[in-house]
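Engineer: Okay, here's the prediction I keep looking at, along with the sequence it came from:
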Amino acid sequence: MSVSPSRALAAALLVLLSACATSRPAAQTEASAQNPARQALRRLVEAHFEEQFRRFPLAATSRGLHTYDDQLAGFTAEEQLAWVDFLKKELTALPQQVERAALAPLDRADYDIFESNLKARILELEQVRGWERNPNTALGFASGSVYQLINRDFAPLEQRMRSAVARMSRLPEVFAASRATLKNPPRLWTEIALQQAAGTRSLFAETLPQAFAPVKDASLQESFKKEQARVLAALEDYVRFLREDLLPRSNGDFAIGETFYRQKLAYEEGVTDDIDTLLAWGRSELKHTQDEFREVARRIDPSKAPMDVYRELGKEHPTPAELVPTTRATLETIRQFLVDQHIITIPSEVRAQVAETPSFNRALSFASMSTPGPYETRATEAYYYVTPPDPTWSAEQTEQHMSFYNRYALQIVSIHEAYPGHYVQFLWTNKKVDSKVRQLMGSGSFSEGWGLYTEQMMLEAGYGGTGLEGDKLKLNQLALYLQRLARYMVGLSLHTRGMTYEQAVRFFEEEAYMTRVNAEREARRGTSDPTYLVYALGKKMILELREEAKARWGKDYSLQRFHDAVVSYGYPPVPVVRRLMFGENEPAFGQPGRQEP
């Protein structure tokens, strides 16, 4: 999912935030709005997104801006490198045009996030260079270019079909550009791309024709069929290239290395700890969680081994056909608990829609939340995606996959993705945040850390009750936390300590107690998503923030006050959230190699 934000601006109001409930000023003062530094910052930010959306139409569509829906660009090496040059110019211009010290706290946070985001994008494009190393990039680009047009009813279907046809006419160029750009990818990435290609083919061969079937314009249907044939032919050529040409010479290393890894953490998450320190905490937390897992399993059934207890719970799952309706009912139960127990304010009665994960995105996702972009004015629905088993799988593979959605784990996953996790985050950001920076430039450790934090917090608050049923929920919460802790350790180790893919698979199996098929999925993701440690890292920082709030607020502390304050800013890195919550004028974050106070 994407990450995002809100706020009001004077230091006095930040003091007020610390002094009274969770009230936040609805609008900023006229004086702060007229601040020249603030105006200069907002002009730079607006210019940045205008240029980004012009160069990368898919980004515009995904954010809910439909000016460029019939266009396709940003897929060549030349365009990527030109964008790097533009970002560097912006980075140079920022301190020249905006006096950071003259900004109010909220705008100063925007400045810091914007600056670090520019650095992160430059690092990714110029140094990590996934765009020229990962053959799955072209497949994702092709799928996203059209799926965004059918996923939401933001315009008449015929209009969206015309945009899809226009984009499809350029997709053979996308595959050709990828063939020309790719340089020595890791063999595993090429294998993943070959697997993902089946979902891409299904999208163009089956999903799109079904989506556009109601359109009566015969000429448009004919144009669609023509471009569909061209895309499928280009896709087949690309798959042949992957299998026969690229795969035999795919000998690259997926690891980005310690230097780039630390820079990513600093720029994206505001975390400057060294790798050894991060690994030491991970090992300690993993052992503690494993010990707790064994203790809870013993309470459920002392006659069985802990993993046998857990696997037994995995058998209590819906059928594939029942997955969506069961998930929908689960969301309502959880939401009502939030209201009854005053856990957090829910700023809207609108529900997220539960649906199956798109076929082209199933290889790397069990469950996810897809929310509309901040520019969207019509199709404002959000989707909670759950992934059904592949119909070609054996009965054993299907059973392993569905065990992930057992009736206890499904509740924990739904807490993370929807209530009070990502969907509630989205609602706060959508309704309370007026900053493009905090709407469009988010922090993974805050977004995913919040989702993971809520899993534990809800059980602490009494969700699920006590006794045997409570223990069964707790065992699944701990199992899912072990999975995220394994991501934490594997992400660090794959990219900075020489861990192999097979070692990563074994780590998920042995340390997080995952089945083979799910361990492979997690390890595959880790090779191309280096910082998927953000779940456990963010939870750690939010728990620390909660303890600090308790100490600072004393008798005025409440869970709802803390939660409303935390999510009211959007999706900034947790160090920025802390700075804003407590009204402290700390130094800018994001300098690798330097510890923050």
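Structural biologist: Received, thanks. Numbering: from 1, shown residues only.
Engineer: all contacts plus neighbour counts: C-alpha atoms, from now on.
Structural biologist: Fine.
Engineer: quick one, strands of the stretch 301-450 of the chain?
Structural biologist: Taking DSSP state E, counting those that start in this stretch, the strands of the stretch 301-450 of the chain run over residues 353-356, 367-370, 383-386.
Engineer: From the chain's centroid, how far away is the last one?
Structural biologist: So that's strand 383-386. 13 Å (C-alpha atoms, centre = their mean, to the nearest Å).
Engineer: repeat for the first one
Structural biologist: A distance of 17 Å separates the centroid of the chain from that of strand 353-356, by C-alpha atoms, centre = their mean.
Engineer: The second one too?
Structural biologist: When C-alpha coordinates are averaged (C-alpha atoms, centre = their mean), strand 367-370 and its chain have centres 8 Å apart.
Engineer: in that strand, what's buried?
Structural biologist: Neighbour counts using 16 or more other C-alpha atoms under 10 Å place 367, 368, 369, 370 of strand 367-370 among the buried residues.
Engineer: I'd like to know which of the strands of the stretch 301-450 of the chain is closest to residue 430.
Structural biologist: strand 367-370 (13.4 Å; C-alpha to C-alpha).
Engineer: alright, now check it against this:
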Amino acid sequence: MSDAKFDSVVQEYFFELVRREPVYATYLGIHEYDGDLPRGTRDHFEGNIALLREFKEEIEEINPERLSREKRMDWRLAKHMAELELFKLEELRMWERVTWVPDVVGEGIFLLLLRNFAPLEERLRSISSRMEQVPRYESEYRETLSSPVRLWNEIQVESSRRLPLLFKIVESVAVNSNLSASEKEEIREISKIASEAMERHAKWISEEILPRSDPEFALGREKFEKLLRLRGIGLTSDQILEIGERYLRELKRVKEDLARKIDPSMKADEVLQRIKDHHPKDFREAIKKYKEAVEEAKKFV
């Protein structure tokens, strides 16, 4: 009975999750929602938190000792996943700190374009539907990005500006497909509208978000320690730092040993600079040096 209850709780959560996150559904190979993009509103993310919290509570109400051996393992994994994802959504709150628009839109289209799970024309229709929703998704996310981090959103400006290149690829693929002339024209028009939405998004980030963004992005010790624990690393941040510093010292010793073998009269940094001075400056020069080495080898043979 407990196994059946556990399966029911997991399935109910999973199917609601993929309904709310259609791009994730596509990633998992579930194609019922291939024509959709998720909501970008604050309510959407708060709803995901509520859904996950309810799932965690229902999982914890199940006594793992009453489950079969296989389900006890699944129960531990489900509980761990819920704790980690809740921490990400409730405490890290990345969805408030960096815009997900170019990532979600790009992945949602790229997966359908790349994976050959259905006829091309069927996938193009789903892509067209997703591109048509880009302006809505972009507009909704503006209310969500409330605590922006500068560096992360600077990267997203560039991503937003480059995404229309993917839309152009979709147009090109559609032209060479078996879609009707009207469907091809519709994709071209939708691509233009989606591109304009992404240009607006890049401009909005540049002009309105970056000026008020926070240059600091570190989690802080308390949250970082919790993240390490939830991920099952088994080490504290101080222990990880100690390991890193030990490896750094060892690598410096290795570098010094190698430098002495090359030229005992020079320091390691001096040897490194000498190597750089004799290194090709660019790819073209590297090819030239390679050809010269091949010719020398031929003469030797």
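Structural biologist: That came through, no problem. As the structure is a computational prediction, the values presented were derived from the model and not from experiment.
Engineer: Any chance you could compute the TM-score here?
Structural biologist: The TM-score (TM-score structural alignment, normalised by the length of the second structure) is 0.83; 280 aligned residues with a C-alpha RMSD of 2.7 Å.
Engineer: re earlier: closest to residue 60 of the first structure out of the strands of the stretch 301-450 of the first structure?
Structural biologist: strand 367-370 (15.5 Å).
Engineer: matching residues in the second structure for the closest one?
Structural biologist: Per TM-score structural alignment, strand 367-370 of the first structure has no counterpart in the second structure.
Engineer: how far apart are the helix or strand harbouring residue 103 of the second structure and its match in the first structure?
Structural biologist: Element membership for residue 103 of the second structure, per DSSP states H and E: helix 101-114. Comparison of helix 101-114 of the second structure with the first structure after fitting gives an average deviation of 1.0 Å (mean C-alpha distance after the TM-score superposition for the first structure).
Engineer: quick one: buried residues of that helix?
Structural biologist: For helix 101-114 of the second structure, by 16+ other C-alpha under 10 Å, it's 101, 102, 104, 105, 106, 107, 108, 109, 111, 112, 113.
Engineer: so that helix aligns onto which residues of the first structure?
Structural biologist: Under TM-score structural alignment, the match for helix 101-114 of the second structure is residues 138-151.
Engineer: now what about that stretch, what contacts it?
Structural biologist: Residues outside stretch 138-151 of the first structure that contact it (C-alpha atoms under 8 Å, 6 or more residues apart in numbering): 58, 61-62, 69, 72, 75, 160-161, 163-164, 167-168, 171, 174-175, 178, 193, 196-197, 200, 203, 208, 211, 360.
Engineer: Which ChimeraX command selects the buried ones in those residues?
Structural biologist: Entered in ChimeraX, the line below selects the buried ones among these, by 16+ other C-alpha under 10 Å:
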select :58,61,62,69,72,75,160,161,163,164,167,168,171,174,175,178,193,196,197,200,203,208,360
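Engineer: Which of the helices or strands spans the residue nearest to residue 578 of the first structure when sequence neighbours are not counted?
Structural biologist: Leaving aside its sequence neighbours, residue 578 of the first structure sits nearest to residue 545 (C-alpha to C-alpha, 6 or more residues apart in numbering; 6.9 Å). Secondary structure assigned from DSSP H and E places residue 545 of the first structure in helix 534-553.
Engineer: Would you check the span in the second structure matched by that helix?
Structural biologist: Against the second structure, helix 534-553 of the first structure falls on no residues (TM-score structural alignment).
Engineer: tell me how far that helix is from the chain's mean position?
Structural biologist: Centre to centre, stretch against its chain (C-alpha atoms, centre = their mean), the figure for helix 534-553 of the first structure is 20 Å.
Engineer: List the buried residues for it?
Structural biologist: 534-542, 545-546, 549, 553.
Engineer: coming back round to it: nearest to residue 130 of the first structure, out of the strands of the stretch 301-450 of the first structure?
Structural biologist: Set against residue 130 of the first structure and scored by C-alpha to C-alpha, the strands of the stretch 301-450 of the first structure come closest in strand 367-370, at 22.7 Å.
Engineer: For that closest one, name the packing helices and strands.
Structural biologist: Applying 3 or more C-alpha pairs under 8 Å, 6 or more residues apart in numbering; DSSP states H and E, one finds that strand 367-370 of the first structure contacts strand 383-386, helix 409-417.
Engineer: picking up where we left off before, can I get the buried residues of helix 534-553 of the first structure in JSON lines including distance to residue 11 of the first structure?
Structural biologist: Output for the buried residues of helix 534-553 of the first structure, formatted as JSON lines (distance: C-alpha to C-alpha, whole Å):
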{"residue": "534", "distance to residue 11 of the first structure": "30"}
{"residue": "535", "distance to residue 11 of the first structure": "31"}
{"residue": "536", "distance to residue 11 of the first structure": "32"}
{"residue": "537", "distance to residue 11 of the first structure": "29"}
{"residue": "538", "distance to residue 11 of the first structure": "26"}
{"residue": "539", "distance to residue 11 of the first structure": "28"}
{"residue": "540", "distance to residue 11 of the first structure": "28"}
{"residue": "541", "distance to residue 11 of the first structure": "24"}
{"residue": "542", "distance to residue 11 of the first structure": "23"}
{"residue": "545", "distance to residue 11 of the first structure": "20"}
{"residue": "546", "distance to residue 11 of the first structure": "22"}
{"residue": "549", "distance to residue 11 of the first structure": "18"}
{"residue": "553", "distance to residue 11 of the first structure": "18"}
